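Peer 1: okay, here's the prediction I keep looking at, along with the sequence it came from:
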Amino acid sequence: MPHPPDSAELPPLCAAPRPSLKAPSFRLLPGACDTHAHVISADHIRYPFVADRSYTPAPAPEQAYLQMLHAMGMQRGVLVQPSIYGTDNRYMLEVLERHQACLRGVAVVDDQVSDAVLEHMHHCGVRGVRINVLFRGGVDLDLMERLAARVAEFGWHVQFLIDVRHLETLQARMARLPCPVVIDHLGHFPARLGVREPGFALLRRNVAERGWWVKLSGIYRLSDAPPDYADADALAQALIEAAPERMVWGSDWPHVALQSTPDTGALLNRLPLWAPGEHQRKQILVDNPAALYDFR
């Protein structure tokens, strides 16, 4: 009989999200949307984690997520399938189906997914698929073209969690995709490298010239300067300057794969530093998410 793996071999446990958050420091308009969060069930029997994963998260279930969204003053949200579930999107889909007016989703699928499953996902509110090369359990770049061809028929996008320092090697392939491209977490590279880092400069060009979208999210994953993460400010400002109509904001709640989690409200309160005008903040929080995620 096989023995269970040694505890030292188990994926590391993550800290839970903070039980409270700072209130918004600015006025949020109706329809404000958090475009990047995850839900994680406490029922590991019904919704098991994949064995080959990079971390083991604390529960972050549906009601906790909705409470966080309400505390931030937001009416809309986008759930992203976390890598710990692999291509088993059931929990996210069940949450989406219960809140179709205010929630949308980004799924993780492989190229064996059936049209019927994609149609069901679309009915639930899925509007994109994610390719994740930074955490085990995700779908990798080999499937980029095949997945894009499948989801383009539904009007979906492909969302990439990549380090943009490698963007030059992927540029030609990504530029040919038949659907919108969304880049996670400002390109997920060390903020200390600054706006002149070649991969980031290429990202800015794609945003300005090809209409790529960027999530202004996860700054604490790039930053060497907690708790304010001010070294990421210039990156966000440069992207907004390039194309404010292609920017969306995301909390990245419940902040997985960390031993200490940030204050979600404090992350939102960086936004007025990046976009001082209410018109730009309305674009980023209301208008752009409505367009990208098909909110009506």
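Peer 2: Cool, the structure landed.
Peer 1: drop to CA atoms for contacts and neighbour counts, all remaining ones
Peer 2: OK.
Peer 1: nearest residue to Ala71 other than its sequence neighbours?
Peer 2: Ala23 (7.2 Å; CA to CA, 6 or more residues apart in numbering).
Peer 1: give me the neighbour count for the one you found.
Peer 2: Using other CA atoms under 10 Å, the number of residues around Ala23 comes to 14.
Peer 1: quick check: which element contains it?
Peer 2: Under DSSP states H and E, no helix or strand contains Ala23.
Peer 1: contacts only, for Ala23.
Peer 2: By CA atoms under 8 Å, 6 or more residues apart in numbering, the residues touching Ala23 are 71-72, 265-266.
Peer 1: if you count contacts, what does the top helix by length along the chain end up packed against?
Peer 2: Looking across the chain with DSSP state H, the single longest helix is helix 198-210. Contact here means 3 or more CA pairs under 8 Å, 6 or more residues apart in numbering; DSSP states H and E; on that basis helix 198-210 packs against helix 167-175, helix 233-242.
Peer 1: Trp249 contacts Met74, doesn't it?
Peer 2: No: under the criterion of CA atoms under 8 Å, Trp249 is not in contact with Met74, lying 11.6 Å apart.
Peer 1: so those two - more neighbours on which side?
Peer 2: Legend: neighbour count by other CA under 10 Å for Trp249 and Met74, higher for Trp249 (25 against 20).
Peer 1: okay, pairing it with this:
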Amino acid sequence: MHTLAPKTPGWLDWYEGPSEPTFRLPAGAVDTHCHVFGPQAEFPFAPQRKYTPCDGGKDQLFALRDHLGLARNVIVQATCHGADNSAMVDAVRSAGGRARGIATVRPDITEAELRELDAAGVRGVRFNFVRRLVDTSPKDALHTIARKIAPLGWHIVLYFESADLPELEEFFASLPAPLVIDHMGRPDVSRPVDGPEFTRFLRFVEHNDVWVKVTCPERLSVTGPAALDGEQHAYTDVVPFGRRVVEEFPDLVLWGTDWPHPNLTDHMPDDGLLVDHVRHIAVTEEQRHKLLVANPMRLYWPGEDV
């Protein structure tokens, strides 16, 4: 047995007592953005990782799924595991068809290795451009990966900071696979929702038919959760951004919890409140069904009834 590494100093553990959501999710709702951390004793973290988290394994993830009223998960490879997808694949395989995976792979991955991941339930790869989490994202290497996954019908999940979109959007548009953007491209929510920065992002989505995850208000918010008029309203400053994306692109939006919420330094969110946040950004039943059920099923379980 290897020696377990201590958590990164100041690390915030995920919240073990999430509230019961007051918003009832529609039947078949999918969490399209979550992770598993280890457990470290079974699935060691990558030596080159930028952080060492607490454990957050498949059993805890599936318990949260059931508590919140979700039906399925899309498990995104956590950067603390590098390109060793063992923990993610194990979780997907253990879900009995109720999970899909997003992998991190290297350019030298073989066709046989990709087919094995596909058979396990992986449906895409993630390209990370957030400098505090990865050292480099060499574009030639990423193009090589994109060409290799294209025959499988996989997509590419993109994680970047909003300020970096102008220098990246031409590269993104050149990738030979469908694109999914994490967390609305991480907009600066202190700026106007109709300002030039977010408008540029929306036009990129429009011109390239890009899927968008309206996720992680807890990462984007300046105001944080707040109690207003006796009711708990979480992350109200993010609502106009999420609502605009849902209204403009109702058939291209996805939602997820981001459990177990890596690298947060301000507070750890209540996942029940994250579910309640949905009703503020998707205000009609039709919008909610597309966001939570129809869209993720079309992308991750095509051909299955919803």
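Peer 2: Alright, I've got the coordinates. What you are looking at is a predicted structure, and each value in this text was computed from that prediction instead of being measured.
Peer 1: re the thing from before, could I get the helices and strands packed on helix 198-210 of the first structure in JSON lines, plus columns for distance to Ser260 of the first structure?
Peer 2: Rendered in JSON lines, the data for these read as follows (distance: least, CA to CA, whole Å):
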{"stretch": "helix 167-175", "distance to Ser260 of the first structure": "29"}
{"stretch": "helix 233-242", "distance to Ser260 of the first structure": "21"}
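Peer 1: looking at those helices, which is closest to Ile131 of the first structure?
Peer 2: With CA to CA, the closest approach to Ile131 of the first structure among these belongs to helix 167-175: 11.9 Å.
Peer 1: onto which residues of the second structure does that closest one map?
Peer 2: Aligned by TM-score structural alignment, helix 167-175 of the first structure falls on residues 165-173 of the second structure.
Peer 1: next one: stretch 60-77 of the first structure
Peer 2: Stretch 60-77 of the first structure maps onto residues 56-73 of the second structure, going by TM-score structural alignment.
Peer 1: go on, stretch 15-23 of the first structure?
Peer 2: Aligned using TM-score structural alignment, stretch 15-23 of the first structure spans residues 12-20 in the second structure.
Peer 1: off-centre distance for the matching stretch?
Peer 2: Centroid displacement of stretch 12-20 of the second structure relative to its chain, using CA atoms, centre = their mean, to the nearest Å, is 18 Å.
Peer 1: ditto for stretch 272-281 of the first structure
Peer 2: Counting by CA atoms, centre = their mean, stretch 272-281 of the first structure is centred 21 Å from the centre of its parent chain.
Peer 1: coming back round to it: identify the contacts common to Trp249 and Met74 of the first structure.
Peer 2: Counting by CA under 8 Å, 6+ apart, the contacts common to Trp249 of the first structure and Met74 are 33-34.
Peer 1: so who does the aligned partner of Thr257 of the second structure in the first structure touch?
Peer 2: The alignment partner of Thr257 of the second structure in the first structure, by TM-score structural alignment, is Ser251. By CA under 8 Å, 6+ apart, the contact set of Ser251 of the first structure is 34-37, 217-218, 264, 267-268.
Peer 1: closest one of these to Leu235 of the first structure?
Peer 2: Nearest member of those to Leu235 of the first structure, counting by CA to CA, is Ser217, at 11.2 Å.
Peer 1: surely that closest one and Trp249 touch.
Peer 2: Yes: Ser217 of the first structure is within contact range of Trp249, at 5.9 Å (criterion: CA under 8 Å).
Peer 1: now the common contact residues for these two.
Peer 2: Shared contacts of Ser217 of the first structure and Trp249 (CA under 8 Å, 6+ apart): His36.
Peer 1: now Leu161 of the first structure. Nearest residue, chain neighbours left out?
Peer 2: Using CA to CA, 6+ apart and skipping the chain neighbours, the partner closest in space to Leu161 of the first structure is Asn132 (4.8 Å).
Peer 1: repeat for Ala225 of the first structure
Peer 2: Nearest in space to Ala225 of the first structure, with sequence neighbours left out and distances taken as CA to CA, 6+ apart, is Asp231 at 6.4 Å.
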